[in-house]
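# This is the structure alone, sequence omitted:
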């Protein structure tokens, strides 16, 4: 039987995130990896994709119950089929392994005004 080790959900207000990015020139580089920035900037409405990835990072932090994790330590990528996935630093991976957490399931969705992410750690 697979046991759930953690669940996290986050909702991101796209307008607020856009304001944070416009006010702070370093925001993107502080929160997102180069790969995430490049991916989002290739999209027609990049802010929606940044918001989804931001929500995914926050949902992961909630799922592992560790507020000490920095957002940039979590990278949201897409697998070969286009599904969102999470890439972590070695330290975070090791901590998850100690908790017998072997899999991370991630879902991201958005409207024009909000993005939501759910992260389940198994």
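Yep, that arrived. No experiment lies behind these values; they were computed from the predicted model shown. Numbers count the residues shown, from 1 in each chain.

# from here on, contacts and neighbour counts on C-alpha atoms
Will do.

# Neighbours of the residue nearest to residue 40 when sequence neighbours are not counted, how many?
Spatially, and ignoring its direct neighbours in sequence, residue 40 is nearest to residue 46 (4.9 Å; C-alpha to C-alpha, 6 or more residues apart in numbering). Using other C-alpha atoms under 10 Å, residue 46 has 14 neighbouring residues.

# Check residue 81 too.
Neighbours of residue 81 (other C-alpha under 10 Å): 6.

# dump the residue contacts of it.
With contacts defined as C-alpha atoms under 8 Å, 6 or more residues apart in numbering, residue 81 has no neighbours.

# so who does residue 72 touch?
30-33.

# so how many other residues sit close to the closest residue to residue 65 other than its chain neighbours?
Leaving aside its sequence neighbours, residue 65 sits nearest to residue 6 (C-alpha to C-alpha, 6+ apart; 7.9 Å). Counted with other C-alpha under 10 Å, the neighbours of residue 6 add up to 17.

# Put this next to the previous one:
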């Protein structure tokens, strides 16, 4: 049973400008594993914008409650290339309260826009 669905878009140039204006923003939004590619290089801004959109979509799927921490949701990429959500702390607590047992996430970026869809399933 679907508990919630969230969708979000992020304008990549606008997101890049926000990261440039506020250097600490990336560390407030993402855990280290999200900021770096498997080889240790810094992840590109389009990919980060899609991950940010996923976190926004996740919050919407959970009913957009106050108090969720950005770093309590992590988007990881499996070897197959599929994105997967890992949740802990405030996000895990809200998901547990709603009975969420499985996440579906899709990320995309094209034509200057990053997007994400998250489905929370019981």
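The structure has been received and is ready for your questions. Owing to the predicted nature of the structure, the values given are computational and were not obtained by experimental measurement.

# thinking again about what came up before, just checking, the residue nearest to residue 40 of the first structure touches residue 37?
No - the criterion here is C-alpha atoms under 8 Å, and residue 46 of the first structure misses it with residue 37 at 9.0 Å.

# Wait, a strand at residue 108 of the first structure?
Yes - assessed by DSSP: H, G, I helix; E, B strand; the rest coil, residue 108 of the first structure belongs to a strand.

# That one and residue 24 of the first structure, how far apart?
Note on residue 108 of the first structure: its distance to residue 24 of the first structure, by C-alpha to C-alpha, to the nearest Å, is 25 Å.

# So for these two, which residue has more residues nearby?
Neighbours were counted for residue 108 of the first structure and for residue 24 using other C-alpha under 10 Å; residue 108 has more, 22 against 10.

# Go ahead and confirm that one touches residue 114.
No - in this structure residue 108 of the first structure lies outside contact range of residue 114 using C-alpha under 8 Å: 10.8 Å.

# Now residue 35 of the second structure: closest residue in space that isn't a chain neighbour?
Excluding its sequence neighbours, the residue lying closest to residue 35 of the second structure (C-alpha to C-alpha, 6+ apart) is residue 43, at 5.4 Å.

# Verify the stated contact: the one you found with residue 36.
Yes - using C-alpha under 8 Å, residue 43 of the second structure is in contact with residue 36, at 5.0 Å.

# what are the ranges of the helices in the first structure?
14-23, 27-31, 34-41, 46-64, 90-98 (DSSP state H).
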